[in-house]
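> Following is a predicted model, sequence given first.
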Amino acid sequence: MDLSLVALFLGLGMLAALATGLWVAVALFGVALAAMVLLVSAPTGAVLATTVWGASNSWDLTALPMFIWMGEILFRSKLSEDMFAGLAPWMRNLPGRLLHVNILGCGIFAAVSGSSAATTATIGKMSLPELVRRGYDERMAIGTLAGSGTLGLLIPPSIILIVYGAATEQSIARLFIAGVLPGAMLCALFMGYVVIWALLNPSKMPEKEPPVPFIERIKATRRLFPVIGLIAGVIGSIYAGLASPTEAAAIGVVLSLALSWSSGTLTRPNFIDALMGATRTSCMIAFILAGAAFMTVAMGFTGIPRELAGWIGSLGLSPIELLAALTLFFIVLGCFLDGISVVVLTTSVILPMVEQAGLDLIWFGIYLVLVVEMSQITPPVGFNLFVLQGMTGRNIFTVARMALPFFLLMIVAVALIVAVPGLALWLPQTMMSH
């Protein structure tokens, strides 16, 4: 059978399965099984068993449930309250004032959470009521939170970077280090936009509050020490070469339990809820990864990725043209699937052509996460939009309109890392060479 017809058959099968509301993992297994049984002479049962075992038996993936559990524990602590109190006094002189707390708060929480939805929910439940109470423009308050919440995908320890690293056999430590500068750049772009917006719209800003004495600011900053210590313990141990990502994740769980206990939020119900939440999320991701691994092997047997890479190569696209096409493809796909599903669904097909174009796979991982971040704030399946819809009661498309400027800033960020690959590669090359 012609491979283009095979690809069409499998693609339509996957779309039909997803359209019926079937779980992504079940859809992956179903389509891969159909391909193996109908199109390949290899023993399907043996391939399925060895592939699923190989995908599950990965030391790198051990970090995943630990980082998720750490985020679940902190989600139920007073961390967001402490961060708001510690950051707010320093932001009052900046144009945009406390709107910057949303951005910096999300950036800091992203460094101990790894999840976009958890970052948005944790910071939002504290900051949104406070900003609205103080008279800040609701559109900007929600928009900054929607955009900044996506930092949970990029700033390490990022769950999606662990998934990408496991799927592509890249170093998770290098991916984590590579995400630092792009994450800081995205924070700077968001804050720059808020500054410009505040200067152009002074009527939409509340009255200035009385200045906070310097000594009071210093006292308030002490409330940031626990989270800074947590970040230093987790990320610092990886960067210093003292711990692998998996060991750092275990350190993070211990430190977050200690932090929760010291703040009085480590109750029995909270502990059980955090453990069960982490178990559910980890099982979902592991199931998707196993399905994606089987799909990858099935695709390899049919020869589709190789032929597709050859076809793309015959078009004579430059790396920039290929990235432009992939960006559009990922944005459209992200409108209907969550970020992890986008990564695992596309990796096996995309990687051969990415390697053929001579793109660094560590750099491509950061590019991919940046593009997938956009899908968190695009309807109809933007997870951050769902979180904010639940918090504010606003229509999901209304929330999406509020987040639009930040979506456009993410496109600027993608253009910047394409133009200056060193933004993603300089830090891992420098730190890993010592």
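Okay, I see it. Numbers count the residues shown, from 1 in each chain.
> hey, let's count contacts and neighbours off CA atoms from now on
Will do.
> Cys106 and Gly393, how far apart?
From Cys106 across to Gly393, the span is 21 Å (Cα to Cα, to the nearest Å).
> Pick out whichever of the two has more residues nearby.
Counting neighbours by other Cα atoms under 10 Å for Cys106 and for Gly393 shows that Cys106 has the greater number, 33 against 11.
> Need the distance between the two termini of stretch 307-324.
Across stretch 307-324, first to last residue, Cα to Cα, it's 21 Å.
> contacts for that stretch?
Here stretch 307-324 makes contact (Cα atoms under 8 Å, 6 or more residues apart in numbering) with 3, 349-350, 352-353, 356-359, 418.
> Please look at Leu10 and Leu33 and confirm they touch.
No: Leu10 lies out of contact with Leu33 (Cα atoms under 8 Å); the separation is 10.6 Å.
> what residues do the two have in common as contacts?
If you check Leu10 and Leu33 against Cα under 8 Å, 6+ apart, no residue is contacted by both.
> What are the boundaries of the helices in the stretch 301-434 of the chain?
Remark: helices assigned in the stretch 301-434 of the chain by DSSP state H, counting those that start in this stretch are 304-314, 319-334, 339-356, 361-375, 383-392, 396-419, 422-432.
> And for the stretch 101-250 of the chain?
So, for the stretch 101-250 of the chain - with DSSP H, counting those that start in this stretch - the helices run 116-133, 138-149, 151-154, 159-168, 172-178, 180-200, 214-221, 225-239, 245-262.
> what about versus this one:
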Amino acid sequence: MDALQLVEIAGLILVAMLLLLAGGLWIGLALLACGWLTMQFVSGGIPIGSVLATNAWSNSASWTLAALPLFVWMGEILFRTKLSEELFRGLAPWLGWLPGRLMHVNVIGCGVFGSISGSSAATTAMVAKIALPELKKRGYDEMVSLGSLAGAGTLGILIPPSITMVVYAVAANVSIIQIFLAGFLPSLIVMGLYSGYIAVWSLLHPEKMPPKPPKMSFREKLKESANLIPVTLLIILVFATLLSGVASATECAAWGVAGSLAIAAWSRNLTARAFYDSIMGAMRLTTMIMLILTGAGFMSIAMGYTGIPNALATWVDGLNLSPYALIAVLLVMYILLGTALDGLSMIVLTTVVVLPMVQQAGFDLVWFGIFLVLVVEMAEVSPPVGFNLFVLQTMSGRDSLTVAKASLPFFFLLVVTVAIITVFPDIVMLLPRLAFPN
């Protein structure tokens, strides 16, 4: 197929996706339908049923993905047994002075849980399960709460260890440890920008903030913070087992579930009803996510068969751009791809063509890995296939356009982060060079 035909196919698929979602069709089914439509333009008589079955099996049989339902269940236990309320009660006295107050818990929580899970979807689902009900009950603005969760949930793939980083390191043949080290400082920048936006927004819209809590003495703050101890110990347990190499991310999720159950039982919050509700809630959310993953994977495979991602990358290579212009064009290209493909598919389908031109332009492949992870983060909050948007749509009961609108400021903050690391690449390379001076 020539370039014009590929553009027409891509446009048709995008329109079909928007129409199906606007019509109220389930997200996973809409993705499957668009994948089937895409396969109609592929020549060669490829058996669509076999491709779909293989894709569904490979997605569901992933050992790494097994961490997702476990982390979701961990969040459900914390939510159903009121441990999340204790977490907020413990943080509230210390964040009362900061503009935005408890909305910063979204950023802090996603940063902490993201370092544990390595998955954007798991981070978003777990923190949203805890944070959304509490913020709504306390009168915080829903749009900023949803947007900050959508944006901060992407920290799950930027803060090491990250599944996306591992996939890129393998595809680019670079050190996984160097990629992990390179992600720390950019993740702090992202968290700082998110918290800064929340603070500025709250100062500009004081009428949308709940009343300030009564002032407390230092001793009273410490007393309230005793509620932080159980959940803090749980996070330390999970994080320590991961860093020490005792357990993988999936095994850490199992430790997290066991720890949540132990803490809930110790605090006498674990009733038979709460236990049953936590299992059912985790099962419903995990089933929804798995259906979306199957649809997204099938659509990504179908897009790969058409050759659209590869053709787009080849077109960029033929422009013979300067280094900064190349990065700008690649940024736009990946943002466009992010509207139709999941992040891992974008990496797998384009690195073969993109990496040689990036090296030729003089960019370090470790630096480019962090650039690519940030762009994948943008894809997570880009309609119509932004996975974090789907998760929050289901959990909040709001439509996808509302969630996408709420996440827009945080999307642009990711663009700002890309600009910062492009102008100052040493931010990314500092830790890898210190650890590997040669």
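Here it is on my side, so go on. Because the structure is predicted, anything quoted here is derived from the model rather than measured.
> follow-up on the earlier one: drop anything exposed from the contacts of stretch 307-324 of the first structure.
349, 352-353, 357, 418 (16 or more other Cα atoms under 10 Å).
> Turn these into a markdown table, columns for distance to Gly152 of the first structure.
Output for these, formatted as a markdown table (distance: Cα to Cα, whole Å):
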| residue | distance to Gly152 of the first structure |
| --- | --- |
| Val349 | 26 |
| Pro352 | 28 |
| Met353 | 28 |
| Ala357 | 29 |
| Val418 | 21 |
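> Farthest pair within the residues you listed?
Comparing every pair within those by Cα to Cα identifies Val349 and Val418 as the most remote, at 21.0 Å.
> hmm, back to that, list just the nearest of the buried ones among the contacts of stretch 307-324 of the first structure to Ile218 of the first structure.
Val418 (39.5 Å).
> Need the counterpart of that closest one in the second structure.
Using TM-score structural alignment, the partner of Val418 of the first structure in the second structure is Thr422.
> Please identify the deepest-packed of the helices of the stretch 101-250 of the first structure.
Highest mean neighbour count of the helices of the stretch 101-250 of the first structure: helix 151-154, a mean of 32 (counted as mean count of other Cα atoms under 10 Å).
> what residues does it touch?
106-107, 109-111, 113-119, 158-161, 179-180, 182-183, 186, 366, 369-370, 373.
> what separates stretch 203-214 of the second structure from the chain centre, distance-wise?
29 Å (Cα atoms, centre = their mean, to the nearest Å).
> Give me the buried positions along it.
Met209.
> same thing with stretch 274-285 of the second structure?
274-275, 277-279, 281-283, 285.
> Which one of those residues is nearest to Leu21 of the second structure?
Leu285 (18.9 Å).
> Work out for me the element that closest one sits within.
helix 272-306 (DSSP states H and E).
> and that helix, what does it pack onto?
Packing partners of helix 272-306 of the second structure (3 or more Cα pairs under 8 Å, 6 or more residues apart in numbering; DSSP states H and E): helix 27-39, helix 48-60, helix 67-80, helix 343-360.
> Could you save those helices as a markdown table and add columns showing distance to Leu336 of the second structure?
Converted to a markdown table, these look like this (distance: least, Cα to Cα, whole Å):
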| stretch | distance to Leu336 of the second structure |
| --- | --- |
| helix 27-39 | 17 |
| helix 48-60 | 23 |
| helix 67-80 | 27 |
| helix 343-360 | 10 |
